[in-house]
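Undergrad: I would like to see how this sequence folds:
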Amino acid sequence: GAENSKTIDTQINQYNCHFCLEMARPLLRSLWSTTRKSLSSSYCSHPSAPLKPYVSARATGFTRAFSAAPAAAAMAAAPSGALDPSQLRNVAVIAHVDHGKTTLMDRLLRQCGAEIPHERALDSISLERERGITIASKVTSISWKENELNMVDTPGHADFGGEVERVVGMVEGAILVVDAGEGPLAQTKFVLAKALKYGLRPILLLNKVDRPAVSEERCDEVESLVFDLFANLGASEEQLDFPVLYASAKEGWASSTFTKNPPDDVKNMSQLLDAIIRHVPPPTATLDAPFQMLVSMMERDFYLGRILTGRISSGSIRVGDRVHGLRKTDSRVEKIEEGKVLKLMKKKGTSMVLVDNAGAGDIISMAGLTSPSIGHTVANVEVMTALPTVELDPPTISMTFGVNDSSLAGRDGSHLTGGRIGDRLVAEAETNLAINVIPGLSDSYEVQGRGELQLGILIENMRREGFELSVSPPKVMYKIESGEKLEPIEEVTIEVNEEHVGLVMEALSHRRAEVTDMGP
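TA: Next up is the predicted model:
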């Protein structure tokens, strides 16, 4: 009413913005009526900012002091000043599915004083909590003995291997978690191969040693199996010299010596945190060079737009700096977009905090650019060199997504057209590089991925978002090399009683399988 209008006019006069009041008044009335919150006093540097469809970008540089999750739920102020790279450690937690990665992350966060509202605190996607699996990689930061540890939790399923591949370039070390009862399994080999390929320094953590069936002899056996796996994957001498720790992530402790129940004064994660500081090298980056960052993760926020996350390769960045996005093609480097850094954010524990600046070696999230995506470089405007990207494995299966043309169409969902389905699939491919989307005929799209679980998660997410669509059965993808048709192959480990070995061998021979190893 009149009182609100008077308050709005008073607020307008308090802002030092160069766009005209005729444009500002209806904008502020709209914001006031929808949010009932005050606006920030950010300086608007463009006198003729055009109106845009997103609330946060209606006037260039005109920002608000609040936002929606995940960008800034109760954001706190972080200490100012970029850290020296020697105080940083960037570490990924990798393992086979259900070997204890996410539980370990919970215990590390608690050890460093973070508030954990529930188990599997980093699994923020609803399907992750429902199914008890990690689907997307997450980055968080913890402090330990004057050092900053950027920890990356990765999925364990082979279908989500693309999440592992795109984060190995952000870290210098990896904690390889192995179930002491099960030993190294198929996905253990996959994630370890990626870590060794990019020169990461590993730490072996034998988890679940508190189980009754796990003995010290069993741990020695698993350690030997892991060492053989390292050697078979071509690990360097430095990588073969990995420390071994014994842990129960469920109980919240890790030890450098085998034990099933450590004393209360060391029944925590301090020995693992100390091992990270000792054995994982700090980033080899310099603060003096121009700013460069490779985008490894991307998410969308309604108010802030694209939030780009990556490790700063060189230099430092402050809020308000001018940067541009670069894309590397076969022959040259293309400039995608130039803009100003509006927000710098960093995940601390389970909360996102705003920071004023960040330096080389740190993992940071930024908002302000609308075009760069995963694999692109964000750099100082004077830099025209794109950083090398991580090579991803190709997809192995495909499915065709199309419009629901059945007699029951329109009863369950609200997004029915091929255009809406295509926009959603393209948006998914931007944030998930392991998925390829190829437009087909009659509003259909070929979606290529790593496995049925990965595509099934995508279908379920779209269903919950109100999409109706038709889906074809999955098809194995083939490729032609030198005129020869090739298909994907996989490595299979089968454990059976001795009397059934012949039947298994006969069944596998029909699939043209080759036996690489057989033993008790």
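Undergrad: switch to C-alpha atoms for all contacts and neighbour counts from now on
TA: Fine.
Undergrad: Run through the helices of the stretch 301-450 of the chain in chain order.
TA: Using DSSP state H, counting those that start in this stretch, the helices of the stretch 301-450 of the chain run over 418-431.
Undergrad: Could you also give me the structure for this second sequence? I'd like to compare it with the first:
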Amino acid sequence: MQSIRNIAIIAHVDHGKTTLVDKIIHASKLFRENQESGELILDNNDLERERGITILSKNVSVTYKDVKINIIDTPGHADFGGEVERVLKMADGVLLLVDAFEGPMPQTRFVLSKALGLGLTPIVVVNKVDKENCRPDEVHEQVFDLMFNLDATEEQLDFETMYGSSKMGWMSDDWQNQTDSITPLLDKILETIPEAPSPEGTPQFQVTSLDYSAYVGRIAIGRVYQGKLEEGKSMGLTKADGSIKRVRIKELQVFEGLGRVKVSEVKAGDLCAIVGLEDFEIGDTLTDFENPEPLPRIAIDEPTMNMLFTINNSPGFGSEGKFVTSRHLRDRLMKEIEKNLALKVEETDTEDKFLVYGRGILHLSVLIETMRREGYELMVGQPQVIYKEIDGQRCEPIESLVVDVPEDVSGKVIELATQRKGELKIMEPKGDQQHLEFDIPSRGLIGLRNNILTATAGEAVMNHRFKEYQPYKGEIKGRSNGSLISMENGPGTAYSIDKLQDRGVFFVAPGEDLYTGQVIGEHSRENDLVVNIQKGKKLTNMRAAGSDDNSKIAPPRRFSLEEAMEYIQKDEYLEITPQNIRMRKIYLDENTRLRMAKSAG
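TA: As a prediction, the model looks like this:
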């Protein structure tokens, strides 16, 4: 029987995790010599490639020296924390990948603490030692300190370390001694990571993640902890409420290379995918129906934010997207919750509006961006945090915010965070940077990244993750400037924009098609201002010397999707189409807005 090693890879965004997996795949000759595979094999969705982040965890399996190594890729971003914990349950060891210059980052700490808590055996890989001014020895010390602070056991602190460059395709146990291949790392995995145990007995398989296929529906993915599973066999599925229902395994698949292959049975210790289970949830155990032995359930992180999704009813709707009706929107959201577990969708009293709950701005924006690329048109409202009643007190989600920033601008960061009810917990120098840690309400984070990056000239590195619910911290002042709103339909002219520049900053360039009620800029004062930028210049045949100087217009301010989501106010929507992202007022007509403001006031 083939020996198995299950290993999860942990790394911060951009430390080279996906590249390393690519190299391991190449090293184990998964691709034929002449087969084109391209780079970043694992990040196969466009968004992941563009942002350079792994969003969904994926499994890959390679065979080296007759041992099957299952590599489980974990997301490095805290918004996807729910994924991380479940994925780690499938592993027996963990590969911690750190950058030889940056060292362990805040996000790594979150995943690593979970891995150590589960008792996994770590191997540390210090990557990118070919970069100039890297400091592999210092980074090794930092990793040791980090593990010590996370209460690692004696055995875990006695970890093995490998150095190398996954980009150049080499690994070695001494960073000054460059080898020519990545195999020393694979040898180290076989030596260090314990073999997956395969106890006999009642079958136990826990669902830790899921896949979705249009042909066979939901596919359960997880690890067989005990006994063996056989195709076509009738089993029991234990649910959250303690009940058990009879199910049948239609098809079993194990991971091989980048894909899955069909098998007739799977033994304990291996990871597999099961087709044909009806109505299962994450954490359910598949076991014997007559004498069930369920495994302890896995908790899923709950959402901390929600946004209103609705159909696009702006003047130009339907001109760019393929899917514009409420039925399209509903079907797409329902399809998403089949496989995106930290997401919840709630229907409202009108059939074209949905409340979508997620783990944070990034989590929700990835969904919106994906839908936009698929050809959907929709509108979303301002992100709202989710409050809870705990012991009769109104509580809100608090996040732990970590900012690394140059020393001379750290004062500005502290000022901005404390204005939003952030409490400074830790302040310590880290090289030539200042390391700051705050406890801050989730709603205080909305829009904060923009302000901090502006104040620090883009030098700050920010990360945050959910900590706990705490009593409500009081009012937080939102954006202090009002909006500039278009009065007419049609393209704006350079002449009008030039004349109105002292009123604020524009988000649109001359010639862009606008509509009444669209937010086209930020007012220099607190109130909203309706402006007409469609007016052309009055033409006369009189010419005065010097008065005809050309308009000098500041370039428009452009927003990314996340920036726009954080920027909009309560009475505004974000209109999202495959080609454009526009901000607009919920009520396009000015008189309706005034009436609504009066009745609300």
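Undergrad: Surely Thr286 of structure 1 and Asp362 touch.
TA: No: between Thr286 of structure 1 and Asp362 there is no contact under C-alpha atoms under 8 Å: 11.1 Å.
Undergrad: Neighbour count: those two, which is higher?
TA: Applying other C-alpha atoms under 10 Å to Thr286 of structure 1 and Asp362 shows that Asp362 carries more neighbours, namely 30 against 18.
Undergrad: Provide a list of residues in contact with the aligned residue in structure 2 for that one.
TA: Residue pairing (TM-score structural alignment): Asp362 of structure 1 is matched to Asp270 of structure 2. Asp270 of structure 2 makes contact with Ile4, Asn6, Ala196, Arg223, Val224, Val254, according to C-alpha atoms under 8 Å, 6 or more residues apart in numbering.
Undergrad: of those, buried ones?
TA: For the contacts of Asp270 of structure 2, a burial check counting by 16 or more other C-alpha atoms under 10 Å picks out Ile4, Asn6, Ala196, Arg223, Val224, Val254.
Undergrad: Could you work out the most separated pair of the residues you listed?
TA: Ala196 and Val254 (15.1 Å; C-alpha to C-alpha).
Undergrad: counterpart of Asp123 of structure 1 in structure 2?
TA: So, by TM-score structural alignment, Asp123 of structure 1 is matched to Asp43.
Undergrad: which SSE is the closest residue to that match other than its chain neighbours in?
TA: Using C-alpha to C-alpha, 6 or more residues apart in numbering and skipping the chain neighbours, the partner closest in space to Asp43 of structure 2 is Arg49 (5.9 Å). Taking DSSP states H and E as the criterion, Arg49 of structure 2 maps to helix 46-51.
Undergrad: mind listing what's buried in that helix?
TA: Buried, per 16+ other C-alpha under 10 Å, within helix 46-51 of structure 2: Leu47, Glu48.
Undergrad: what about the helix or strand that that helix is followed by, distance to the chain center?
TA: Per DSSP H and E, the first helix or strand lying C-terminal to helix 46-51 of structure 2 is strand 59-64. Offset of strand 59-64 of structure 2 from its chain centre (C-alpha atoms, centre = their mean, to the nearest Å): 25 Å.
Undergrad: So which other helices or strands are in contact with strand 59-64 of structure 2?
TA: Counting contacts by 3 or more C-alpha pairs under 8 Å, 6 or more residues apart in numbering; DSSP states H and E, strand 59-64 of structure 2 packs against strand 67-73, strand 251-256.
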